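Any chance you could fold what I've pasted below:
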Amino acid sequence: MLNDRIEAAIQRHICSAAVQGPAPIGLHKAIDYSVFPGGARIRPVILTSVAKPTVHRQFSETTAVLAGDSLIVGAFSTLTSQVDVDARRACNLVAHLANYTGFPNGICAGQAWEDEATIDLKSYHLSKTGALFIAATQMGAIAAGHDPDPWQELGARIGQAFQIADDLMDVVCADQDMGKPAGQDVKNDRPSAVSEYGVDGAKRLLNDILGGAIASIPSCPGEAELAKMVQLQSTRLMSVDRQATHS
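Below you'll find the predicted structure:
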């Protein structure tokens, strides 16, 4: 199965890095804790809590930051390890990952939007959450030797839906259901679909975005299997809609 192959590949790369020489055991444990178990592996198989405390709770905030930095750098290391196989394709993959990680289109820019006086919600969602979903869909196309551009919409839709669902959960779910403290968007004055459109408006937007997700899948081998994966994730995200209706 695809998930088994993904898990094996991640395990192989994480373990190979750990045996290359002496390394801080605490950081190694934090990295391993961050990655395993991986829940649904939504981005790799293109959202839910994996029922354990966050890394900064389990270890420390400093270690969590270092673990995140290490995993980001490790992703680039994994991609460049394929240069001898296909240099052009490997470089294209690195360029795409860099674009959707840094500035101005990546997750770093998305996080920085929270410090702006005026925030464009769509741009915030697209870069904070959508960026890595777009990277996942487009890099999959690149790895298969296809044009990445037709895959942008699918990644953007899934990413935006994920963020809107998270915004709704922050309002309608309890701490234990989320796996993290609820009500943080309002407490920290973060931009959210709920503050922008209200609960009902955010639900309608989530429905609209998910409604077009499957239709946006480009024609390709394995299209039916991918459509099933997207439908499964859509069903999970729609469960937030139902919780919001009954709250």
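
contacts, neighbours, all on C-alpha from now
OK.

quick one: buried residues of stretch 201-219?
Within stretch 201-219, the residues scored as buried using 16 or more other Cα atoms under 10 Å are 202, 203, 205, 206, 207, 209, 210, 213, 214, 216, 217.

quick one more, to check against the first:
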Amino acid sequence: MSTLTLSTDFVQRLDQTADDTEALLARLLSDQLLPDEIARPRRLMEAIRYSSLAGGKRLRPFLVVESAAVFGVPRDAALLAGAALECIHCYSLIHDDLPAMDNSELRRGRPTLHRAYDDATAILAGDALLTLAFDIITRDEIHADAGVRLLLTRALARASGIGGMVGGQMLDLAGEGRFGDREPVDVARLQQMKTGALLRFGCIAGALLGQASKEQYKALDDYGRALGEAFQIADDLLDVEGDAAALGKPAGADAALNKTTFVTQLGIDGAKKRVGDLLARADKALSIFGEKGDVLRAAARFVAERKN
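Below you'll find the predicted structure:
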């Protein structure tokens, strides 16, 4: 990297995007920015706000904003696309925490939504956030070209659905033996779908917004795939080496659920070595952008070194 460090500029940029995303989500969930014809059940809106305005690093919107910045895309447009992605992420956490899935009691240091409210409200709040995401991603303010908005919408749907996050969750449950005998788990494939697909979308969204060349799109795609895998390995390591207070959720959950992870397959030392290899791959992918890729380089380091 040239001038950006994790301790100064990067952290300030990450925090600023988190603040901006929080404020934007709050506005998007206000009466003024929801379609007039939609009735807004009070309990549903409270539950949505409970889960989506709970803070967090907002890494996924940050990746949208910073990948778009490489191409000079207006920040407001990138933030809006990032907010759509964050709605998908928040919905996925609500459903992932449910008793039928991971049965988690804590999320970001607070009771999970189904604990704070009830299962039915949590399911519907997740459903509402999923559909709101596609309301947002198709808005004219994101890009004047409807073709660009279509590409973004299709990419977000694919990252979220059968071949992405939802399909990956199904593979994860099958690997736990939820549907009979435990099925063999291809951890790399599972990660690319369950966790990596949304992170990868955060990277290629900037290329789509910036109408990048095929070479530039491929570079951000390669970077996003490396970053997504590094994120999951770091998450697996935190589940083994972290503590609940820092994580804001129970540690050791993977072992309790008998999950196959990168750590169970590679061991702790092997997993850490793999993260180093992925950082080198991410850096190589960004070489096409020169110093314009510095923030994204720092993001990969942040993902690899995070403590919560």
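
rewinding a little: okay, and which of the buried residues of stretch 201-219 of the first structure map to helices?
Judged by DSSP state H, these include 202, 203, 205, 206, 207, 209, 210 as members of helices.

hmm, back to that, adding distance to residue 100 of the first structure, write the buried residues of stretch 201-219 of the first structure out as TSV.
Listed next are these as TSV, based on distance: Cα to Cα, whole Å:
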residue	distance to residue 100 of the first structure
202	25
203	27
205	24
206	23
207	25
209	21
210	22
213	20
214	22
216	20
217	20
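
And the ones in helices among the buried residues of stretch 201-219 of the first structure, which is closest to residue 157 of the first structure?
Distance to residue 157 of the first structure across these (Cα to Cα) is lowest for residue 209, with 5.9 Å.

so who does the equivalent of the closest one over in the second structure touch?
Mapped onto the second structure by TM-score structural alignment, residue 209 of the first structure lines up with residue 278. By Cα atoms under 8 Å, 6 or more residues apart in numbering, the contact set of residue 278 of the second structure is 226, 227, 229, 230.

Can I get the ones in helices among the buried residues of stretch 201-219 of the first structure in CSV including distance to residue 37 of the first structure?
Formatted as CSV, those follow (distance: Cα to Cα, whole Å):
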residue, distance to residue 37 of the first structure
202, 31
203, 30
205, 31
206, 28
207, 29
209, 29
210, 27
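
quick one: which of the residues you listed is nearest to residue 246 of the first structure?
Using Cα to Cα, those come closest to residue 246 of the first structure at residue 203, 12.4 Å.

quick one: contacts for the residue lying closest to that closest one once chain neighbours are set aside?
Nearest-residue entry for residue 203 of the first structure: residue 241, 5.9 Å, with adjacent residues in sequence omitted and distances by Cα to Cα, 6 or more residues apart in numbering. Going by Cα under 8 Å, 6+ apart, residue 241 of the first structure touches 165, 168, 203.

any idea which helix or strand carries residue 241 of the first structure?
helix 223-246 (DSSP states H and E).

same check, this time on residue 102 of the first structure
Here residue 102 of the first structure, judged by DSSP H and E, is contained in no helix and no strand.

Correct me if wrong: it contacts residue 109.
Yes - Residue 102 of the first structure is within contact range of residue 109, at 6.5 Å (criterion: Cα atoms under 8 Å).

out of the two, which sits in the busier spot?
Using other Cα atoms under 10 Å, the more surrounded residue of residue 102 of the first structure and residue 109 is residue 109, with 20 against 15.

counterpart of that one in the second structure?
Under the alignment (TM-score structural alignment), residue 109 of the first structure pairs with residue 167 of the second structure.

Could you do residue 27 of the first structure as well?
Aligned by TM-score structural alignment, residue 27 of the first structure pairs with residue 44 of the second structure.

Excluding sequence neighbours, find me the nearest residue to that match.
Using Cα to Cα, 6+ apart, the closest residue to residue 44 of the second structure is residue 125 (6.1 Å).

how close does that neighbour get to residue 93 of the second structure?
Separation of residue 125 of the second structure from residue 93 of the second structure (Cα to Cα, to the nearest Å): 11 Å.

More neighbours: which of the two?
Neighbour tally, residue 125 of the second structure and residue 93, criterion other Cα under 10 Å: the higher count belongs to residue 125, 27 against 16.

residue contacts, the more buried one?
Residue 125 of the second structure makes contact with 44, 45, 47, 48, 91, 94 under the criterion Cα under 8 Å, 6+ apart.

Give the PyMOL command for selecting the buried subset of those.
Entered in PyMOL, the line below selects the buried ones among the contacts of residue 125 of the second structure, by 16+ other Cα under 10 Å:
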select buried, resi 44+47+48+91+94
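
nearest to residue 291 of the second structure, of the contacts of residue 125 of the second structure?
Taking Cα to Cα as the measure, residue 291 of the second structure lies nearest residue 91 of the contacts of residue 125 of the second structure, at 34.8 Å.

Hmm, that closest one is touching residue 131, no?
No - using Cα under 8 Å, residue 91 of the second structure is not in contact with residue 131; the gap is 9.7 Å.

Which residue in the first structure aligns with residue 256 of the second structure?
Residue correspondence, TM-score structural alignment: residue 256 of the second structure in this structure matches residue 187 in the first structure.

can you count the residues close to its match?
Residue 187 of the first structure has 8 neighbours, counted by other Cα under 10 Å.

any idea how far residue 135 of the first structure is from residue 188 of the first structure?
28 Å.

what's in contact with stretch 137-152 of the second structure?
Under Cα under 8 Å, 6+ apart, the answer for stretch 137-152 of the second structure is 76, 77, 78, 80, 81, 84, 153, 205, 208, 209, 211.
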